[in-house]
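Trainee: no FASTA, just this:
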């Protein structure tokens, strides 16, 4: 029977989209076929479903998502009664359950619905669907006692109506009251109650949403600028010195369009990072001259400047009525929402209570979820040497919002802050260090000179070397100031890993440094090694790569079954290349008799059961290999790229293995998500007991 979870509320304004998004994240960690059903909708397409569809790559036909619109429901209920309405919605719900292992149901929104007793309707639908319920209670602008009473009453209401209440979520409470509310509810309810504080960045509209709502003209600004959250509004009327002191981080400056001094002054303040603003909104249908707009564009590239025809006061009324919305066009808000959910909800406990049917399949999305969850479970500090690169900054924001790890970014701090401000990125608690001016530079130079004394490196020469961001980041890892390093989005592989070879060196039980790619196919994750580092390993090195790759696979939840690949299977072929693979296989068996290994074996016999049944019917690896070791770099690199492009696989890596402490390289074409995933992998590698460092 399909499991279903019904997220509902008791009134509007509870911000339950955070919970709906968080529950979807949990469900997609456990199964790969998750459906969505919204019984009643105001209009199609629904913005939350569009967000879920984009984020989780849902293939569900949107026509099956919605039961009916509110007008149809109200007319049906008035004409034929509630039973007929419920019966129709149940039929449409069950049409969805036939195709999915679990269904997330999005309850009604209590907004202009013209439906009597909407809470009872949600409860009845949940019961008829056989769905467990997660009620959400909004606590914004309420005191502690009011929140406590409303939460207890909501639980009693749904429980009395016969619902299977999985957990309660009290959302948008004042941060100062959050801990007290959580403590008091913990002893008052028989189910878990998760208390989530209000988050300004979620309710703040983006500049793009403001432009759409006010029908504003966009005079300046790019997509990154328009995606910024307007956390505050500052209205310009004072003289420039007094006006500048009123600016707040993330504010939208609202000023008559003829105040060129305030426009230029606020953008200059943004450029200096004191403070970064969201943008400028000009009223009265006035706009500065072209020379002022040109100057504005140069002062703060990408920062939006909008224009509206109205006066400042009615514009202010419209602005204060706006509220940010989660949708497919606001991916950064989604990251903030998930970070909030994962910080304040015991996701492990909730997932157990949901008890969605598990699956043996591991999809790319499930693998990515697991990486983030595993990294978050024991947070490490990762250093990112390329601190001014936009992709790295976007990835840093995602990692910080999702609480995946602590971060140190290297580069001139003022340049990093300015670049982040131009991109509308909040770096939160990220540590910024400029190697050229850092107080660590002298100590690092002395340390590096000791490491490389046998090569004639003096302290003076080392002083120049350690100003390089990759050398500086590697020394931070070596000296325990960071747990791992990720670089390579703008540096070559050699520039990224050479410092690690010189400073960190290999583990005592590793002969060489090698790499693997996690190849995320539609229904499983395979580990390919070595596809990036060693051009032509000999038998001993190939055996070492196999053992390291098995350990890496196991560390990331992939049961290692090793296939030592060759152009022949078993004893069918001869020649130096086959003999090398055969010898490496025997070395692995001698060194690690506990590992399951087969070789030499062809790729099709390694992964396809029907081929394996013919070629190696008695093998416990053939047909079900998970770790595939290529005989040389030429074969491995070409194969991983062929599978990536032809089969639509997601290739995560290269992940370096064999170093004493984790350092990983990025492709110079890496996307933001690639960087996020690689940092999470590096953080997990650093969780090994032998590699942990004390947090700074």
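Mentor: Looks like it arrived, so ask away. Being a predicted model, the structure only gives us computed values, none of them experimental.
Trainee: only C-alpha atoms for contact and neighbour calcs from this point on.
Mentor: Noted.
Trainee: what sits against the residue nearest the centre of the chain?
Mentor: When CA atoms, centre = their mean is applied to the chain, the residue found nearest the centroid is residue 398 (5.5 Å). Taking CA atoms under 8 Å, 6 or more residues apart in numbering as the criterion, residue 398 is in contact with 332, 335, 676.
Trainee: switch to 7 Å and redo it
Mentor: residue 335 (CA atoms under 7 Å, 6 or more residues apart in numbering).
Trainee: helix, strand, or coil at it?
Mentor: Look at residue 398: counting by DSSP: H, G, I helix; E, B strand; the rest coil, its state is helix.
Trainee: would you mind measuring from it to residue 348?
Mentor: According to CA to CA, to the nearest Å, residue 398 stands 21 Å off from residue 348.
Trainee: then residue 451?
Mentor: The gap separating residue 451 from residue 348 is 44 Å, by CA to CA.
Trainee: the more surrounded of the two?
Mentor: Legend: neighbour count by other CA atoms under 10 Å for residue 451 and residue 348, higher for residue 451 (14 against 11).
Trainee: alright, now check it against this:
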């Protein structure tokens, strides 16, 4: 097992962020990763050891509790360092059991506890670890600092593999630093990004000990700028942008009205803080009541505006233990900027593993980037869709085409604080609709479609987008954020039609379980498939799983296992299993199996001895839509599992549906799925 020991060269280098970014980067490579923070640092910010906490919550790792810092200090002070190291190594080995690589987070240098530097060295030496130094790229004399830290480890016989530079300014010269530090390789340069420092409004409220007047979206909105309303309203208005936290005395009715108007217009302000312990004028409050139902939080504090703004600037930059969303963004940002090849070298895997959720997401994005497909988004004026399109364009996931009015789309983007990339394609349906009438009439001539009927149908942007796909102007379509599944599928069936060899369209969800990714089908399309259709769904789902790197072991789910049950429903599953096996002998398919017999090895061995699927299924095919949809939502909500999909299968070209409750990330991943499908269909 490879062990990496992450050691900072000084205080405040962002050790937790970089360490967990390393964990995520390794997970993205499909490696099984263990993590441990052997000794907790001083807990001034919160009573939770954040590295351990986030590794459990986000990386889904089984991480042992860190030893308290005061305990470690006491052990060193009474000359029991050997016993302490034995305890640390035992804990670390347990954390790395069955892992390909173990990541160990060291201690910050602490002037009040000079033992920390020596303990880092002894831990790395005892674990036979390769040290990765973490340094702050914004500091002066960084090369000397790195050399000193490297020398301290090497003089004790510890191997130093590389250095990761954090908080790098935009003009950071990596080549110049590499020349200065010699043979020690730079394994990553993480650019400074102020967006990743943005606290939530609730973090500011807690720091100020402010009174909450209107709760609003206190835990969701983030503060990117503090606006002190000390000037005339026209100056304040210019700064009423998403993420702005307005600091004003309650008697500034003009500022309050301007803030309320901005909130009513959809500007996602971080909040309003009333200073001097003032209150809103009753007349003004009544007039602006609806604005304060848009989600904007309103707080009150005793200090004046200047002291309040100063206090806001001193909100700790460390990610609070309950801010999982921000830490996920930080981890992913760090992981994307690391040299994954350098980290991967020397890691010896212990055999095949299930495809982990981080590896699935990472491979999904990488494959989509390589495919470089053009994906049309008919719901181009929908805010989440705009946000997802921007993300895909900026990250190179796909070339998205938004259908909608440019002015409307630009206005929605501005209200969310988003900037539309110049390369993001926007097509106005009013300007292009007519050019698809003749091709649509030709496609539907067997149904007697007239030009007037075609033009009327093309007023639906989903139909328009589907026509673009039908005549190969785009490579795929994603819709459903504000449309039903039927609205998305019906035009596809009429204009795209099913793929050769397919008689039905079905769907799968990729369920990102803590340890592996499972495939559920069909949970979105076919209400009550017969045995023949169920067999086809099984095959479609198996091949979809295989296409996305999942070894398909298909379980045909029923309320009974094997030959134990009788009845119309279980007989249908039994018959479907036989049909699927006969048509696709190369696939591993078994059924009927109860869910526990399919998913739990001990149960599977007991109920279906000798089965190659029971207890280790990766593809679950449900007997009907009622069972499939209920199961996927129960697992998703009760187990807090991310589901990607539904991905449609069986069409000649890729069209994918979204849940109307889809988040921006859900849409991004669905766009990536669609791009990969388009590439695979070419093969």
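Mentor: Ah, there it is. Everything quoted here is computed from the prediction, not taken from an experiment.
Trainee: tell me roughly how far the lengthiest strand in the second structure lies from the first structure on average.
Mentor: Longest strand in the second structure by number of residues, with DSSP state E as the criterion: strand 159-168. Using mean CA distance after the TM-score superposition for the first structure, strand 159-168 of the second structure ends up 1.8 Å from its aligned counterpart in the first structure, as a mean over the superposed pairs.
Trainee: what is that strand packed up against?
Mentor: Applying 3 or more CA pairs under 7 Å, 6 or more residues apart in numbering; DSSP states H and E, we find strand 159-168 of the second structure packed against strand 130-136, strand 185-191.
Trainee: starting from that strand, tell me the next helix or strand along the chain.
Mentor: As assigned by DSSP states H and E, the chain's next helix or strand after strand 159-168 of the second structure is helix 174-181.
Trainee: stretch 242-253 of the second structure: end-to-end distance?
Mentor: End-to-end distance of stretch 242-253 of the second structure (CA to CA): 21 Å.
Trainee: please apply the same query to stretch 624-644 of the first structure.
Mentor: Stretch 624-644 of the first structure: ends 19 Å apart by CA to CA.
Trainee: buried residues, that stretch. List them.
Mentor: Going by neighbour count (16 or more other CA atoms under 10 Å), the buried part of stretch 624-644 of the first structure is 624-633, 635-637, 640, 644.
Trainee: most widely separated two among those residues?
Mentor: Using CA to CA, the pair of these lying farthest apart is 624 and 633, separated by 23.1 Å.
Trainee: quick one on the thing from earlier: so of the buried residues of stretch 624-644 of the first structure, which ones are in strands?
Mentor: 627-629.
Trainee: which one of the buried residues of stretch 624-644 of the first structure is nearest to residue 96 of the first structure?
Mentor: Proximity of those to residue 96 of the first structure (CA to CA) peaks at residue 644, which lies at 31.9 Å.
Trainee: list the contacts of that closest one.
Mentor: Listed by CA under 7 Å, 6+ apart, the contact partners of residue 644 of the first structure are 650-651.
Trainee: what of residue 287 of the first structure?
Mentor: Each residue near residue 287 of the first structure by CA under 7 Å, 6+ apart is listed here: 257-258.
Trainee: what is the aligned counterpart of it in the second structure?
Mentor: Matched across to the second structure, residue 287 of the first structure falls on residue 279, judged by TM-score structural alignment.
Trainee: what kind of secondary structure is its match in?
Mentor: Secondary structure, three-state DSSP: residue 279 of the second structure is coil.
Trainee: pull the number of nearby residues for residue 119 of the second structure.
Mentor: Counted with other CA under 10 Å, the neighbours of residue 119 of the second structure add up to 19.
Trainee: could you say which helix or strand holds it?
Mentor: Assigned by DSSP H and E, residue 119 of the second structure belongs to helix 115-126.
Trainee: what's the average distance of that helix to the first structure?
Mentor: When the first structure is superposed, helix 115-126 of the second structure averages 3.1 Å from its matched positions, counting by mean CA distance after the TM-score superposition for the first structure.
Trainee: contacts for that helix?
Mentor: Contacts for helix 115-126 of the second structure (CA under 7 Å, 6+ apart): 5, 85, 106-107, 109-110, 131, 153, 158.
Trainee: now what about the helix or strand harbouring residue 17 of the second structure, what contacts it?
Mentor: Assigned by DSSP H and E, residue 17 of the second structure falls within helix 15-28. Helix 15-28 of the second structure is contacted from outside by 6, 8, 33, 51, 103, 105, 134, 330-332, 334-335, 340, 358-359, 362, using CA under 7 Å, 6+ apart.
Trainee: could you point out which element follows that helix?
Mentor: strand 33-36.
Trainee: the very next helix or strand once past that next one to helix 15-28, inter-axis angle?
Mentor: The C-terminal neighbour of strand 33-36 of the second structure among helices and strands, as given by DSSP H and E, is helix 50-57. Relative orientation of helix 50-57 of the second structure versus helix 15-28 (axes from the mean of the first three to the mean of the last three CA atoms, to 10 degrees): 30 degrees.
Trainee: post-alignment, helix 50-57 of the second structure versus the first structure, mean distance?
Mentor: Relative to the first structure, helix 50-57 of the second structure is 3.0 Å off (mean CA distance after the TM-score superposition for the first structure).
Trainee: got a list of contacts for that helix?
Mentor: Outside helix 50-57 of the second structure, the residues that touch it by CA under 7 Å, 6+ apart are 16, 37, 61-63, 321.
Trainee: residue 474 of the second structure: which of the residues you listed is nearest?
Mentor: For those, the nearest to residue 474 of the second structure is residue 61 (40.6 Å; CA to CA).
Trainee: excluding its backbone neighbours, what's nearest that closest one?
Mentor: Spatial nearest neighbour of residue 61 of the second structure, chain neighbours left out: residue 55 (5.9 Å); criterion: CA to CA, 6 or more residues apart in numbering.
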